[in-house]
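S.K.: Sequence and predicted structure below; questions after.
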Amino acid sequence: MSTPIDYSYFVSAHASRRRPALTRELTKRQYNAPKESISLAEGMPNEMTFPFQEINIVLKDGSQFSLQGAVLNSALQYIPTQGYPPLVKTLKEFTKETHNPPNWDNYETLLTNGSQDGISKSLEMIVQEGDSVLVQNPLYTGTEIILKPYKVNLIGIEQDKYGIIPKKLVDALENCKAKYTEEGGGKMPKVLYINPTGSNPTGITMSTERKKEIYKICCKYNIIILEDDAYYFLHFLDTQPVSFLSMDTEGRVIRFDSMSKVLSSGLRLGWLTGPKQLVHYIELHVQSSILHSSTFSQVLLESLMQQWGVSGLLAHFDSVRAFYKARCDFTLASMNRHLKGLCDWEVPTGGMFVWIKVHGVSDVYDMLMTRGLKKHITFVPGHAFMADPTRACNYIRASFSKAPLKQIDRAMKLLADLIREEHQLLRRKFEDLENNIIR
């Protein structure tokens, strides 16, 4: 039996000083109070002053539902910080059914403004200035942006087509251990950020065996895993990937789910699931920043989930997955036509992106950001996703999610032209340099 985790180790000095807001706690209490109770505590506006009578929602399948009466009043009102209670219950049940994590009673759920909000507040809870943070390399650029103000030592762990490489993770941790021992103290990394399904930017989905290895390493070195799985339902595999949450026997995973990629990014709805002791501090941060995520979005999602049921929701996810898989296949076919011999790439196993390695160009930044923009094509230079964005990088991220298919094909053709032009430019520079040396 493993030793219980001391969660205070993962709470920064800044986060540990947060305290509950009494008004927010009373709001939570009032939602569960008996009907006969009378409250003059909340500073809530009266719903009679709201101008909305009814909001009708029509879905693309022709079905519809409306928000009115008490439900509409709830959608337009303040709610507990954790989230709209019926939706919290629904998402808890959905998460349990989907992942069936061990020790389920030790977990709590919190609604967030998309995954980004949850990731940001979780890192703020754990990280202090100067800490070392483990990340997959390349990584989602939004995470690097969160960490930058903390002046952290970002330790990028190399990946292959199965995800981050366990030996590279162990080597990095042992190097930290040796360094801190030599310096007579210091702090080991406390957290590992992972985007395991259809990873942004690589499109990689970590294998189950790889996840098991990574989880064991994190247990050994006492590391919290931040499992950012916004593309979990956009994988292109035959079976649903196994999550880190599903194997979390020790209670060291905070998982981030999102409706942004499968329902609507504008709803700004996500939820995190993690050990109660840690989610408590994240909830306190939400109390002090936004009070709670959009009530209207939460009530809308709860109504939709009741309308569809879990089977209907999963059927919708399947249709979205098929949509992106078809676009991915088209993009790969276009790349084979235009970029073969100029670039290498791994076939994405999920998500919205393909990660392209350019031959013969050590740094793609100027090629894309100067000459590429003049051709009216936009790709993201790989620098934006690297643990050290200052180093030369010959990778490109291409998204196949939104542009019309004809434009994707044209962009790949123009990219091929651009790379050939870059090769010629580099050859001329080399020849000029050679001639100057000879003179």
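M.R.: Alright, I've got the coordinates.
S.K.: contacts, neighbours, all on C-alpha from now
M.R.: Will do.
S.K.: quick one: Tyr215 and Leu154, what's the gap?
M.R.: 20 Å (CA to CA, to the nearest Å).
S.K.: so after the longest helix along the chain, what's the next helix or strand?
M.R.: When the chain is parsed with DSSP state H, its longest helix is helix 295-338. Going down the chain from helix 295-338, the next helix or strand is strand 343-345, by DSSP states H and E.
S.K.: for comparison:
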Amino acid sequence: MMVAPAIGSAQTAEPQPSVPAPVPAAPSEAQPAPSAVPAAKPAPAKVTITPYGFILLQSFWNDGPFSAKDYPGQVLQNHDGGAFLMSARGSRFGFKVALPDDPFTGAQLSGVIEGDFKGGFANNTTTSANWYNSMFRLRLAYMTASWGDASNKFSFVIGQDWKIVAPLAPTSIAFGYDQMFTQAGNLNNRDQQIKAIYDMVSGGVGLNVSAAMLGPQDTAAITGTGTPVVGVTTADYGAGNRSRMPNFEGRLAVNMRDGKKKVAEVGVAGAVGWRRYDNVNTPNTTVDTTTKLGAVDAVFNFPFITLQGEGYVSDGMEDSYTSLLSSAVIVNSTGAGAAAHASSAVNIQSQGYWAQAILKPLDSVQIPVGYGMAQVRYHGAAAAVGTRFRNAQFHTGLLFNMTNPWKFGFEFTRTTSGYNNNQGPATANQYVLASKLDF
């Protein structure tokens, strides 16, 4: 075997005698052997629960007959007069939950559950005494599983959350549970759903793609003689449930960013649903219809002003949202008595929009100014006399922060409701003084 010569030596190094390894010192209490030190255990992952919400008091003064005294959504034609009302029903609380990452899927897990006190009244009574004892209702209850980071993230949302279509909310202190311009161009609603969301940010440009499968929400309007059609009879068995199909929604949005701040965003969205109406006298005969909706939304943030708004067109689907129509499908019938049966389902076509400018002269002051309108374009049948076919709202206010969590505002709304009769539109004004404490 060849042995390489030692570097810097002219002679081959002689083999050195082996030296036995030193005997390790016996462990002592002052200095234990390394093997005797217990390994540090990782801290167990924790579930974090964060409460949030607000206390809201509103004082309403109406100079005309609104159908609901605590929201200027519809003006009645009965000239019943105005009203004064105070309410704390909009007060809200909820919990945000952050869970340890799922070790099997690698997902970041979180959840939200939220409610307020706009769930109606005991025994459905609305006397003055029961107004102050309103019932709790569920607003949100969903979990989120996400993968990725802020620049490239995919998420599943499962539970009750806001719908994808028309995601913007007008700025207001007085109107949070009933958003401003609801029934006047602002489609909004919460629904049980399974939603997939993809967010991507590259440089100063962002992309959002979302799609959802939702539970049907609808009502039934029946015209004609007799009782030939089964409409909405229970909360879990309406015309949409009878179709045996879920509703579907999707939205695509592009946004511009300045760092983490979203400067502008424009989105387009669509929805589709199915409904089935059963004949009572001829149970094997059904009338089916497909409903559709398209919408756009946009928001632009500037240093002293924010501009935002939405618009939509609907073919029989507006009543799946909180909107102008209580029913967006008319079911026609023929015959009378035992011979009565449904003959066709006609989708009511409607459209609407809202736009708002929020002036910000100071960090603690906001002045919203906006307008919203919704109207029926085509109903395909002789709707009942007195049906509301158009609704418009003008809204403005002065909002400011007393301190960081305490907000205070004075807001004004003028609503005009048009009907399919010869009595002309009905107009009324509402003034609101509101105090909101966030926590």
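M.R.: Cool, the structure landed. Everything quoted here is computed from the prediction, not taken from an experiment.
S.K.: Please state their TM-score.
M.R.: TM-score for the superposed pair, counting by TM-score structural alignment, normalised by the length of the first structure: 0.22. Supporting figures: 162 aligned residues with a CA RMSD of 7.4 Å.
S.K.: What are the buried residues along stretch 316-329 of the first structure?
M.R.: For stretch 316-329 of the first structure, the neighbour count (16 or more other CA atoms under 10 Å) marks Phe317, Val320, Arg321, Tyr324, Lys325, Arg327, Cys328 as buried.
S.K.: Same question for stretch 290-303 of the second structure.
M.R.: For stretch 290-303 of the second structure, burial by neighbour count (16+ other CA under 10 Å) applies to Thr290, Thr291, Lys292, Leu293, Gly294, Ala295, Val296, Asp297, Ala298, Val299, Phe300.
S.K.: Now, those residues that are in strands?
M.R.: Residues from these lying in strands, with DSSP state E as the criterion: Thr290, Thr291, Lys292, Leu293, Gly294, Ala295, Val296, Asp297, Ala298, Val299, Phe300.
S.K.: and the longest strand along the second structure, what does it pack onto?
M.R.: When the second structure is parsed with DSSP E, its longest strand is strand 261-279. Where contact means 3 or more CA pairs under 8 Å, 6 or more residues apart in numbering; DSSP states H and E, strand 261-279 of the second structure is packed against strand 229-230, helix 239-242, strand 247-258, strand 286-301.
S.K.: Check which helices and strands the first one sits against.
M.R.: Contact here means 3+ CA pairs under 8 Å, 6+ apart; on that basis strand 229-230 of the second structure packs against strand 261-279.
S.K.: The closest residue to Tyr365 of the first structure other than its chain neighbours: how many residues sit nearby?
M.R.: Nearest residue to Tyr365 of the first structure in three dimensions, chain neighbours excluded: Pro381, at 5.6 Å (CA to CA, 6 or more residues apart in numbering). By other CA atoms under 10 Å, 23 other residues sit near Pro381 of the first structure.
S.K.: Pro381 of the first structure and Asp366 touch, don't they?
M.R.: No: taking contacts as CA atoms under 8 Å, Pro381 of the first structure lies outside contact range of Asp366: 9.0 Å.
S.K.: List the buried residues in the helix or strand that Arg428 of the first structure is a member of.
M.R.: Using DSSP H and E, Arg428 of the first structure falls within helix 405-438. Residues of helix 405-438 of the first structure classed as buried by neighbour count (16+ other CA under 10 Å): 408-409, 411-419, 422-423.
S.K.: which one of those sits closest to Phe430 of the first structure?
M.R.: For the buried residues of helix 405-438 of the first structure, the minimum distance to Phe430 of the first structure (CA to CA) is 10.5 Å, reached by His423.
S.K.: State the distance from that closest one to Ile119 of the first structure.
M.R.: Counting by CA to CA - His423 of the first structure and Ile119 of the first structure are separated by 40 Å.
S.K.: just Ala416 of the first structure next, same as before
M.R.: With CA to CA as the criterion, Ala416 of the first structure and Ile119 of the first structure are 37 Å apart.
S.K.: burial count for Ala355 of the second structure?
M.R.: Using other CA under 10 Å, Ala355 of the second structure has 21 neighbouring residues.
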